[in-house]
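Undergrad: Compute the structure for the input listed below.
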Amino acid sequence: MRRPSRPSTAAPASTAAPAFAPSARSQVPPFTVMSILGRVAELRAAGHDVVSLCAGEPGGGAPPAVDAAAAAVHASGCALTYTPALGLPELRAAVAGHYRRWYGLDVRPEQVAITTGSSGAFMLGFLAAFSPGDRVLLPRPGYPAYRNILTALGVEVVDVDVDAGTRYQPTVAHLEAALAEGPVAGLVLASPANPTGTMVSAAELAELARWCEERGVRLVSDEIYHGIVHTDGEGLGACAWRTSRTALVVSSFSKYWGMPGWRLGWMLMPDDLAAAVDGLAGSVALCPPAAAQEAAVHAFSEESYAFCAEQAGGFTATRGVVLAALPRLGWADAAPADGAFYLWARLAPGMLAEFGSAVGYCAALLEEAGVALTPGDDFDAVHGPESVRLSFAAGPDALHEALERIAAWHAARGLA
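TA: All right, here's what the predicted structure looks like:
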């Protein structure tokens, strides 16, 4: 007797492979500086002599006391284990003491979160402070990672178009205009700023901080370039916590302390965000690098403060060289560069006519003259294609060589 056939359980043959694609939130552009650094590495590996002025990497390195402490950590043979999620207690206490020393502020160690670079602080801070759909104000031009992280988190970025008229910094009038168009959840402010190097005064920062606190707007104050200040009267830079303890303050060991590759930063956490940041930190990164934390305690020694102050003085001297060279370079509308180690300027019309944009100009300069600058597109989608950022963090020798090459290349190209 013939048995009845069983129905097939096999899935029907697919005529097309399943479609896989990156998430919508991940569609942010790569940071141009990192792409340029990759090309610099390729050219150097091929034997070309390249002077790189595209990245904000101080050329002097970490304070000797920090280097010595790191060597001792690795020579000790002790296992490097996880630290608490918000950092070693002794390092959090040292950062709190730094705020008493520089700003006269009483900061409790438990209000300090040690992070994996300032980038880690921005990620944790933005996650803790903002929800998807919130509107957050960003001055433009500005550091592109702010926009990219916020966009990836589903936050609506609202450009605040700043220019030379307000020294490339936002004013209360800018904020009022943005608020009139819709609710505002946050403002990201950098002083000194990247890419312009401009600063708000202590009085201006206090006014902006009060405006934010009174309207329930979370101020995120990027203070990573504090200590690298070139203008008289501004001291080391003003801290937002002098006015508002609802602000989230971000800083880093990368700039003043010359430790970019150590990947250590910190933030001052408003009390209402501390639990959220603590919970997130243990999941996002478990903890910052343990050896770097142990060594970084020595960044706050008298020896290290003296070393870093000398390095910062060198940046001020190098800034003077850059500003004096502007007539030879033929760039226009340079930002005043109050602090940090950047020059932001607009290319001359002839340069734009020759190369089409700052991207074309910088690419040709790198390939033909061996000098790496950063085109402005990342920092300002509107005016950036006409602008360049020069970093003088690499030191005077690299800067002098680069300026000579740029001037000679301009002359050879008929751009002088």
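Undergrad: from here on, contacts and neighbour counts on C-alpha atoms
TA: Fine.
Undergrad: how about the strands in the stretch 201-350 of the chain?
TA: Using DSSP state E, counting those that start in this stretch, the strands of the stretch 201-350 of the chain run over residues 218-222, 248-252, 265-268, 342-346.
Undergrad: now those strands in CSV, with mean neighbour count and distance to residue 390?
TA: Shown next, in CSV, are these (neighbours: other Cα atoms under 10 Å; distance: least, Cα to Cα, whole Å):
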stretch, mean neighbour count, distance to residue 390
strand 218-222, 24, 20
strand 248-252, 26, 21
strand 265-268, 27, 24
strand 342-346, 25, 5
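Undergrad: and of the ones you listed, who's closest to residue 259?
TA: strand 248-252 (8.7 Å; Cα to Cα).
Undergrad: okay, the strands of the stretch 201-350 of the chain in CSV with distance to residue 144 next?
TA: Conversion of the strands of the stretch 201-350 of the chain to CSV gives the following (distance: least, Cα to Cα, whole Å):
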stretch, distance to residue 144
strand 218-222, 13
strand 248-252, 16
strand 265-268, 18
strand 342-346, 15
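Undergrad: Out of those, which is closest to residue 229?
TA: strand 342-346 (11.6 Å).
Undergrad: Quick check: next helix or strand after whatever helix or strand residue 360 lives in?
TA: Per DSSP states H and E: residue 360 is located in helix 358-369. Sequence-wise, the next helix or strand downstream of helix 358-369 (DSSP H and E) is strand 371-372.
Undergrad: for comparison, sequence B:
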Amino acid sequence: MLKTGRGAEAPPFLVMDVIAAANARAAALPPGAPGVLRMEVGQPSTGAPRIAVVAAQRALSAGAPMGYTEAFGLRSLRERIARHYEDKYEVTVAPGRVAVTVGASGAFPLAFLAAFDPGDRVAMAAPFYPPYANILTALGMVPQLLPCDASTRFQPSIAMLEALDPRPEGLIVASPCNPAGTMLSAEELGAIARWCHENGVRLISDEIYHGLSYGMAETTAAALSDSAVVINSFSKYFSMTGWRIGWMVLPEDLIRPVECLAQNMFISAPHVAQVAAEAAFEGVEELEGNKAAYARNRDRLLAGLPAAGFDRLAAADGAFYLWADIGHLTNDSVAFAARMLAEAGIAATPGVDFDPARGGRFLRFSYCGAEDAMAEAPGRLRAWLGR
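TA: Next up is the predicted model:
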């Protein structure tokens, strides 16, 4: 029998299975039947900002070869990202510390391989974004889960970190986080960043939902720690999921290691996506309009879901998710989500994707879809559950 590698044992990212099931159900619906309401995936229903599309069209029409760029991306894009940190956070980031990546998904393995060795422990709050743990496991590292709940706002604390024995080599934080949408305050993130730096723990700060917060200020770890790795993306706020373009802000000691890894693993992010991404920074009016639509969706669901029986929701400080405790309805979120899709035509993601131990009693609703669909969802759920 032929050998398979460690990567062949990686668990699935269940939301992708839900997407496939929702696609199949939608395709099988007869003409005139109510459509499937898509609340399973964190993909904005809006496309890239118009100014980004025009920039890509112009570059392609000009006949430019759109070949490889430097591994860390176009110099002009890296400079524009550095200026974004000055404009938004009032922090100076040298363009040389910026690495353009194939989405945030391409950034994580680069960061993990450069910062950690096989066998190293990397802590994270549970619930968590599944690829954190799956990528670490595939690379031979050990996810170290910090069980969090509503009492901790689904975020880690210094007390949790102090209790770890042995201490981890790394910590991943996300603010706003997926799936709960909660955020760390500037003081909380600052304290965690100091603790990590003082204890030799590499902080990885996932900031891909920055730009999408609703009343709470966003803080970047780039302003708090010289040793942290910051990961961001054009997929969420900028509505450019399929363009596969993201970035990292790297500490000085990881710049060359990450560059060498990127050269060998990815060569470079797609050239045309980089052109579009640079232009996207100028599409603020359109992007803020998208955010306002998400905020309206959020408000509709926060008002309507409790009456439908989903009344145990995490504080939705940011991102575009509601993390619902459905323990009073089921302890099998996979079966519950399948029934909800089949019987109510609503696709949502089972909590076990984000917390294998406790996720059977949770469901994640995404509200970045079309406004009419989000407005319809509470009524469908009430009818389905007989409320």
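Undergrad: What ranges does the stretch 51-200 of structure 2 have for its strands?
TA: Counting by DSSP E, counting those that start in this stretch, the strands of the stretch 51-200 of structure 2 are 98-101, 121-126, 142-147, 170-174.
Undergrad: Output the ones you listed as CSV; include the columns distance to residue 382 of structure 2.
TA: Converted to CSV, these look like this (distance: least, Cα to Cα, whole Å):
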stretch, distance to residue 382 of structure 2
strand 98-101, 43
strand 121-126, 29
strand 142-147, 31
strand 170-174, 32
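Undergrad: now these as JSON lines including distance to residue 281 of structure 2 and mean neighbour count?
TA: Compiled in JSON lines, those are given as follows (distance: least, Cα to Cα, whole Å; neighbours: other Cα atoms under 10 Å):
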{"stretch": "strand 98-101", "distance to residue 281 of structure 2": "15", "mean neighbour count": "28"}
{"stretch": "strand 121-126", "distance to residue 281 of structure 2": "31", "mean neighbour count": "24"}
{"stretch": "strand 142-147", "distance to residue 281 of structure 2": "35", "mean neighbour count": "20"}
{"stretch": "strand 170-174", "distance to residue 281 of structure 2": "22", "mean neighbour count": "23"}
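Undergrad: Residue 249 of structure 1 pairs with which position in structure 2?
TA: Under the alignment defined by TM-score structural alignment, residue 249 of structure 1 is paired with residue 230 of structure 2.
Undergrad: and the helix holding residue 360 of structure 1, which stretch of structure 2?
TA: Going by TM-score structural alignment: helix 358-369 of structure 1 matches residues 333-344.
Undergrad: Okay, buried residues for the matching stretch please.
TA: 333, 334, 336, 337, 338, 340, 341, 344 (16 or more other Cα atoms under 10 Å).
Undergrad: What's the separation between the match of residue 249 of structure 1 and residue 104 of structure 2?
TA: According to Cα to Cα, to the nearest Å, residue 230 of structure 2 and residue 104 of structure 2 sit 10 Å apart.
Undergrad: do the same with residue 234 of structure 2
TA: Separation of residue 234 of structure 2 from residue 104 of structure 2 (Cα to Cα) stands at 8 Å.
Undergrad: Likewise for residue 19 of structure 2?
TA: 20 Å.
Undergrad: And these two? Which one has more around it.
TA: Taking other Cα atoms under 10 Å, residue 19 of structure 2 and residue 104 do not tie; residue 104 has more neighbours (22 against 18).
Undergrad: so what corresponds to the more buried one in structure 1?
TA: Mapped onto structure 1 by TM-score structural alignment, residue 104 of structure 2 lines up with residue 118.
Undergrad: Could you find the closest non-adjacent residue to the equivalent of residue 175 of structure 2 over in structure 1?
TA: Under the alignment (TM-score structural alignment), residue 175 of structure 2 pairs with residue 191 in structure 1. Leaving aside its sequence neighbours, residue 191 of structure 1 sits nearest to residue 199 (Cα to Cα, 6 or more residues apart in numbering; 4.6 Å).
Undergrad: tell me the contacts of that neighbour?
TA: 167, 169, 190, 191, 192, 193, 338, 339 (Cα atoms under 8 Å, 6 or more residues apart in numbering).
Undergrad: list the contacts for the nearest residue to residue 387 of structure 2 once chain neighbours are set aside?
TA: The shortest distance from residue 387 of structure 2 to any non-neighbouring residue, by Cα to Cα, 6+ apart, is to residue 308 (6.0 Å). Residues in contact with residue 308 of structure 2 (Cα under 8 Å, 6+ apart) are 378, 379, 381, 382, 385, 387.
Undergrad: repeat that for 10 Å
TA: 301, 377, 378, 379, 380, 381, 382, 383, 384, 385, 386, 387 (Cα atoms under 10 Å, 6 or more residues apart in numbering).
Undergrad: hmm, back to that, what touches both of residue 234 and residue 104 of structure 2?
TA: In contact with both residue 234 of structure 2 and residue 104: 208, 244, 245, 246, 247, using Cα under 10 Å, 6+ apart.
Undergrad: can you redo the residues you listed as a markdown table with distance to residue 255 of structure 2?
TA: Below are those laid out as a markdown table (distance: Cα to Cα, whole Å):
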| residue | distance to residue 255 of structure 2 |
| --- | --- |
| 208 | 20 |
| 244 | 21 |
| 245 | 19 |
| 246 | 16 |
| 247 | 13 |
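Undergrad: And the furthest pair within those residues?
TA: 208 and 244 (12.8 Å).
Undergrad: who's more crowded, those two?
TA: The neighbour comparison of residue 208 of structure 2 against residue 244 (other Cα under 10 Å) goes to residue 208, with 25 against 20.
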